[in-house]
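Asker: after the sequence you'll find the predicted model.
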Amino acid sequence: MNVTIVDYKSGNISSVINSFKEVAQNKVKIEVTSDLSKIKSTDKVVLPGQGSFKSCVDALQSINGLVDCLNDFVMNKKKPLLGICVGLQMFADVGYEESETKGLGWIPGKVTKIDNQDGKYKLPHIGWNQINLVKESKIFKDIKDKSHMYFVHSYEFVPIDKNSISATTDYSSKHVCAVEKNNIYGTQFHPEKSDKLGLQIIKNFIDL
């Protein structure tokens, strides 16, 4: 089986690559590429994202045919894809970081700035926080409710369909930290920085 991490030059993804390779232990081929033919033929895709919503969307679009390739992979072939951090946020229709930017539109909704309640809460929301599991999700197998994961973000994904939410976290308000819709999975937190539990989530995705 092949798992492909999409490298579209959106910041440092070395910890994502290292974590997937650690979990795969040569039993699963982990490839890091933006080559469309390799993405088309792979079994699973990981879409990381660091930086702003706009910079990540722009970087995806700068590689000719990549957005169409990912759309086909997810919407037509219905193969599993995991979005991490801004990788999850780009599932939305639109994001409002830097400027209004169109997202991939896989899970209807928007990405808006976390309400810091007039400075009461520091942004970015950074560090360990507990997650509240709101529905059974394949990527949370053997993960207990109220487990702690590692976050770094100032913006949150607000999906229209609440059934796509698989976990929330509390910071200023209750916001979405994981989604699952058919073959589409996403985490706002960084599993690759979330110690053993994060590696378990990566394993769950590889094992799907």
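Answerer: Alright, I've got the coordinates. Numbering: from 1, shown residues only.
Asker: going forward, measure contacts and count neighbours with C-alpha atoms only.
Answerer: Noted.
Asker: pull the residues that contact stretch 86-99.
Answerer: When contacts are defined by CA atoms under 8 Å, 6 or more residues apart in numbering, stretch 86-99 is touched by residues 47-54, 56-57, 82-83, 100-113, 155-157, 159, 185-188.
Asker: how close does the nearest residue to residue 23 once chain neighbours are set aside get to residue 107?
Answerer: Once flanking residues are discounted, residue 23 sits nearest to residue 203: 6.1 Å by CA to CA, 6 or more residues apart in numbering. As for residue 203, its distance to residue 107 is 24 Å (criterion: CA to CA, to the nearest Å).
Asker: same deal with residue 64?
Answerer: Between residue 64 and residue 107 the computed distance is 23 Å (CA to CA).
Asker: more neighbours: the two, which one.
Answerer: Neighbours were counted for residue 64 and for residue 107 using other CA atoms under 10 Å; residue 107 has more, 23 against 11.
Asker: can you tell me the SS state at the more buried one?
Answerer: Recorded secondary structure, residue 107: coil (DSSP: H, G, I helix; E, B strand; the rest coil).
Asker: swap in the one 4 residues further on?
Answerer: Of the three states, residue 111 takes strand according to three-state DSSP.
Asker: next, count neighbours for it.
Answerer: That count, for residue 111 with other CA under 10 Å as the rule, works out to 24.
Asker: for it, list the residues it contacts.
Answerer: By CA under 8 Å, 6+ apart, the residues touching residue 111 are 89, 92, 94, 95, 96, 97, 155, 156, 157, 158.
Asker: the structure to be compared is supplied as follows:
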Amino acid sequence: MNVAIIDYGSGNLRSAAKAFERAVAEAGLDIAVAVTSDPEAVRRADRVVLPGVGAFGDCIKGLNALSGMREAMEEAVHGAGRPFLGICVGMQLMASKGREHGEHRGLGWIDGEVVPITPADPALKVPHMGWNELDFTPGRHPLLDGLEPGAHAYFVHSYHFVCADPAQSLASVSYGEALTAVIGRGNMVGTQFHPEKSQATGLAVLTNFLRWKP
């Protein structure tokens, strides 16, 4: 089995790869982890990961600039039903559109849009950055198996994903309002937080993703 982490010029790729490698080793799994910008490698992958750091528009532009990558992702994720994980902006790119510095079309894999965080409490600064507690219903999704509500995860973001269907928001985080922390539909999931920076919580999420059989 192998995991393809897509390199499209955006994302903390080495940290993400190291976190996956640690999850593989600690769980005793026989899985190869590779960072790649090759559409064929993504097309052949058993699991696909899209990380992301930066602005929505820049990230979707970078992804679109990789010849054949969007098509390979569609074939692997939608055609072959391979498990997919989006991380931070990689999760946001799954949306229909993003409204960061203009309006940009996303992948359209989960209906919704990415909008600015606008906390009513002026004491809450943007970006939302640091450790916060996850709020979810235990047993809601295999990605969260072994975690309890209140598990801490590490966030860095100024925009948040508003799902058109609230059932596709699997976990939230409170920052003046409930912000989406985890999304999912079918064989696709995404985390607004960074699993690679979230210590035990992040390791559990990555291990769950590697074991997940949607």
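Answerer: Right, received. Where do you want to start? Note that the structure is a prediction, hence the values are computed from the model and not measured.
Asker: TM-score for these two?
Answerer: After superposition, the two chains reach a TM-score (TM-score structural alignment, normalised by the length of the first structure) of 0.96; 208 aligned residues with a CA RMSD of 1.3 Å.
Asker: shared with the second structure, which of the contacts of residue 111 of the first structure?
Answerer: Comparing the contacts of residue 111 of the first structure with the second structure on both residues aligned by TM-score structural alignment, their matches' CA atoms under 8 Å, the contacts found in both are 89, 92, 94, 95, 96, 97, 155, 156, 157, 158.
Asker: tell me the secondary structure for the residue of the first structure most remote from its centre?
Answerer: Relative to the centre of the first structure, and counting by CA atoms, centre = their mean, the farthest-placed residue is residue 118 at 28.0 Å. What three-state DSSP gives for residue 118 of the first structure is coil.
Asker: return the residue of the second structure aligned against residue 108 of the first structure.
Answerer: Under the alignment (TM-score structural alignment), residue 108 of the first structure maps onto residue 111 of the second structure.
Asker: same thing with residue 143 of the first structure?
Answerer: Counting by TM-score structural alignment, residue 143 of the first structure lines up with residue 147 in the second structure.
Asker: please apply the same query to residue 44 of the first structure.
Answerer: Using TM-score structural alignment, the partner of residue 44 of the first structure in the second structure is residue 47.
Asker: its match and residue 143 of the second structure, how far apart?
Answerer: Here the distance between residue 47 of the second structure and residue 143 of the second structure works out to 14 Å (CA to CA).
Asker: equivalent analysis for residue 197 of the second structure, please.
Answerer: Relative to residue 143 of the second structure, and taking CA to CA, residue 197 of the second structure is found at 17 Å.
Asker: cool, residue 188 of the second structure as well?
Answerer: Separation of residue 188 of the second structure from residue 143 of the second structure (CA to CA): 11 Å.
Asker: for residue 62 of the second structure, same thing?
Answerer: According to CA to CA, residue 62 of the second structure stands 28 Å off from residue 143 of the second structure.
Asker: the two: which is more packed in?
Answerer: Taking other CA under 10 Å, residue 62 of the second structure and residue 143 do not tie; residue 143 has more neighbours (23 against 14).
Asker: need the longest helix for the second structure.
Answerer: Across the second structure, the helix with the greatest residue count (assigned by DSSP state H) is helix 13-27.
Asker: what lies in contact with it?
Answerer: Applying CA under 8 Å, 6+ apart, the set of residues contacting helix 13-27 of the second structure from outside is 5, 7, 30-31, 33-35, 51, 195-196, 203-204, 206-207, 210.
Asker: one more pass at 7 Å, please.
Answerer: The contact list for helix 13-27 of the second structure (CA atoms under 7 Å, 6 or more residues apart in numbering) reads 31, 33, 196, 203, 206, 207.
Asker: okay, these in JSON lines with neighbour count and secondary structure next?
Answerer: As requested, these are arranged in JSON lines below (neighbours: other CA atoms under 10 Å; DSSP: H, G, I helix; E, B strand; the rest coil):
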{"residue": "31", "neighbour count": "17", "secondary structure": "coil"}
{"residue": "33", "neighbour count": "18", "secondary structure": "strand"}
{"residue": "196", "neighbour count": "25", "secondary structure": "helix"}
{"residue": "203", "neighbour count": "21", "secondary structure": "helix"}
{"residue": "206", "neighbour count": "23", "secondary structure": "helix"}
{"residue": "207", "neighbour count": "22", "secondary structure": "helix"}
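Asker: how about those, which pair is most distant?
Answerer: Set against one another by CA to CA, the contacts of helix 13-27 of the second structure have their most distant pair in 31 and 196, with a gap of 17.5 Å.
Asker: and the strands in the second structure?
Answerer: Under the criterion DSSP state E, the second structure contains strands at 2-6, 32-36, 47-50, 84-87, 97-98, 104-105, 112-116, 128-135, 152-157, 159-163, 169-174, 178-185, 188-191.
Asker: how about a markdown table for those strands, with distance to residue 15 of the second structure added?
Answerer: Written out in a markdown table, the entries for the strands of the second structure read as follows (distance: least, CA to CA, whole Å):
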| stretch | distance to residue 15 of the second structure |
| --- | --- |
| strand 2-6 | 11 |
| strand 32-36 | 11 |
| strand 47-50 | 13 |
| strand 84-87 | 12 |
| strand 97-98 | 25 |
| strand 104-105 | 27 |
| strand 112-116 | 25 |
| strand 128-135 | 17 |
| strand 152-157 | 14 |
| strand 159-163 | 22 |
| strand 169-174 | 23 |
| strand 178-185 | 20 |
| strand 188-191 | 16 |
